[in-house]
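J.: I'll drop the sequence and a predicted model, then ask my questions.
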Amino acid sequence: MSGFILMLAAAYFIGAIPCGLVLTRLAGLGDIRNVGSGNIGATNVYRVGGRRLGVATLILDAFKGLLPVLLAVQVFPESLWQVSLVAAAAFLGHCYPVYIGFKGGKGVATGLGIYLVLSPVSVLVALGVFAGVLWKWGYVSLASICAAGAIPLLVVVFERSLPLFLVTLLISGIVIFRHRANIERLLSGSENRFRA
């Protein structure tokens, strides 16, 4: 049990690393929280710091989710409940990081890293949803919301696992909740479109 508690703590503290903030500061761009949308995630980093920093943030944020869950699968191969709780800890670390006052990102990239381990087939389908919505309407936020909403249903179809369904439901619910300001802007027509 103590090993599991340590893994939960490690997952949280890994997830809590604010990669976008670290990268933009290293690049001499100051505090990303004071620029653009104020979010530390890949989309705001992309808009403020360019393609390379945006992609690097996306990869690192995804890795924060992927690494703890991958380790949990190796350590607890017989317990999807424990694996799911480790996934939740990493995700909550990203969204509510202790290092920067519990004000983190929206969780899309970290959720992606988690889902790549838990249900890679679901990720492929959800990426198709994301790409289709982004191509049709041009909003990263709308594409993220739609993909997040699809994931729990896809996990039910492909994995048929209660613990995996519940953790994906938690993650997707938080992702959508943290996009509430974007939803308001989408409804008012003031949301920024993505420009490659």
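T.: Alright, I've got the coordinates. Numbering: from 1, shown residues only.
J.: Please count neighbours and contacts with C-alpha atoms only from this point.
T.: OK.
J.: Sketch out the helices for this protein, chain order is fine.
T.: 2-15, 19-26, 42-49, 51-75, 80-95, 108-118, 120-137, 140-158, 162-177, 180-188 (DSSP state H).
J.: Quick one: these as TSV, columns for mean neighbour count and distance to residue 102 too.
T.: TSV is the format used below for the helices of the chain (neighbours: other CA atoms under 10 Å; distance: least, CA to CA, whole Å):
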stretch	mean neighbour count	distance to residue 102
helix 2-15	19	12
helix 19-26	19	14
helix 42-49	22	18
helix 51-75	21	16
helix 80-95	26	7
helix 108-118	26	16
helix 120-137	17	27
helix 140-158	21	21
helix 162-177	20	14
helix 180-188	14	18
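J.: Use this one as the comparison:
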Amino acid sequence: MAISSILLVVLVGYFLGAISFAVIVARGQGVDIFKEGSGNPGATNVKRVLGAKWGNTVFALDALKGFIAAGWPLLVYGGDNRLAVIGLIAAILGHSFSVFLKFRGGKGVATTIGGLLALMWAVLLIGLVIWLIVFYSSKMVALASILFALSLPVSAYFIHGTQDPRFYLGLILAVLIVVRHRSNIARMFGGKENKF
């Protein structure tokens, strides 16, 4: 991998990820998403504050960011999973720590899902099944998202093995998503986490 290729993939991924559709959509509806609901600029909070239509729109756009960030290096660089992994991680970091929002941002779940669709759909499918089971049994998006994240390296290990960069992507994503949900984890232990 050339340094110039890595740098380009990182820059495109980060700045693509840094576009906050939650903030854009909420402002379009006259809402400061940082001051409503949980205060998190992500699809779940938009759905909670503005309803399913706008929440699902933000989710789809955030997922598209991840899909593009991981997908274009696969097309341009001959299916190089390493560059695709780097692009997705950069997009998630951009989403979570956006330069446009003073390094604030969402938790990166939708962006992760879009990238995984491009990189390892079978791992994503297993994770989504786990998400659905946990969400419908607990009504907690955060708990479902955390267990979705933890399933990624386990599934990647069995499907792709430890020599594949996608296994390490699963590990990194699990850590990133769990860390981004630390306030939710604290609320869960305190019995104060929001439910749908």
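T.: Sure thing, it's come through. Note that the structure is a prediction, hence the values are computed from the model and not measured.
J.: follow-up on the earlier one: would you list the helices of structure 1 in CSV and tack on distance to residue 35 of structure 1?
T.: CSV is the format used below for the helices of structure 1 (distance: least, CA to CA, whole Å):
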stretch, distance to residue 35 of structure 1
helix 2-15, 23
helix 19-26, 11
helix 42-49, 7
helix 51-75, 14
helix 80-95, 19
helix 108-118, 20
helix 120-137, 23
helix 140-158, 18
helix 162-177, 21
helix 180-188, 16
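J.: Compare those helices and give me the one nearest residue 194 of structure 1.
T.: helix 140-158 (6.2 Å; CA to CA).
J.: Any idea how far the closest one is from the middle of the chain?
T.: Relative to its chain's centre, helix 140-158 of structure 1 lies at 12 Å (CA atoms, centre = their mean, to the nearest Å).
J.: Mean per-residue distance, that helix versus structure 2.
T.: Superposing on structure 2 places helix 140-158 of structure 1 at an average distance of 0.7 Å from its equivalents, by mean CA distance after the TM-score superposition for structure 1.
J.: Could you check which residue of structure 2 pairs with residue 186 of structure 1?
T.: For residue 186 of structure 1, the aligned position in structure 2 is residue 188, judged by TM-score structural alignment.
J.: Residue 77 of structure 1 versus residue 182 of structure 1, what's the distance?
T.: Distance of residue 182 of structure 1 to residue 77 of structure 1, computed by CA to CA, to the nearest Å: 38 Å.
J.: likewise residue 93 of structure 1?
T.: 23 Å.
J.: What of residue 99 of structure 1?
T.: Following CA to CA, the distance that separates residue 99 of structure 1 from residue 77 of structure 1 is 31 Å.
J.: same thing with residue 90 of structure 1?
T.: 18 Å.
J.: for residue 45 of structure 1, same thing?
T.: Taken as CA to CA, the span from residue 45 of structure 1 to residue 77 of structure 1 is 36 Å.
J.: likewise residue 129 of structure 1?
T.: 30 Å.
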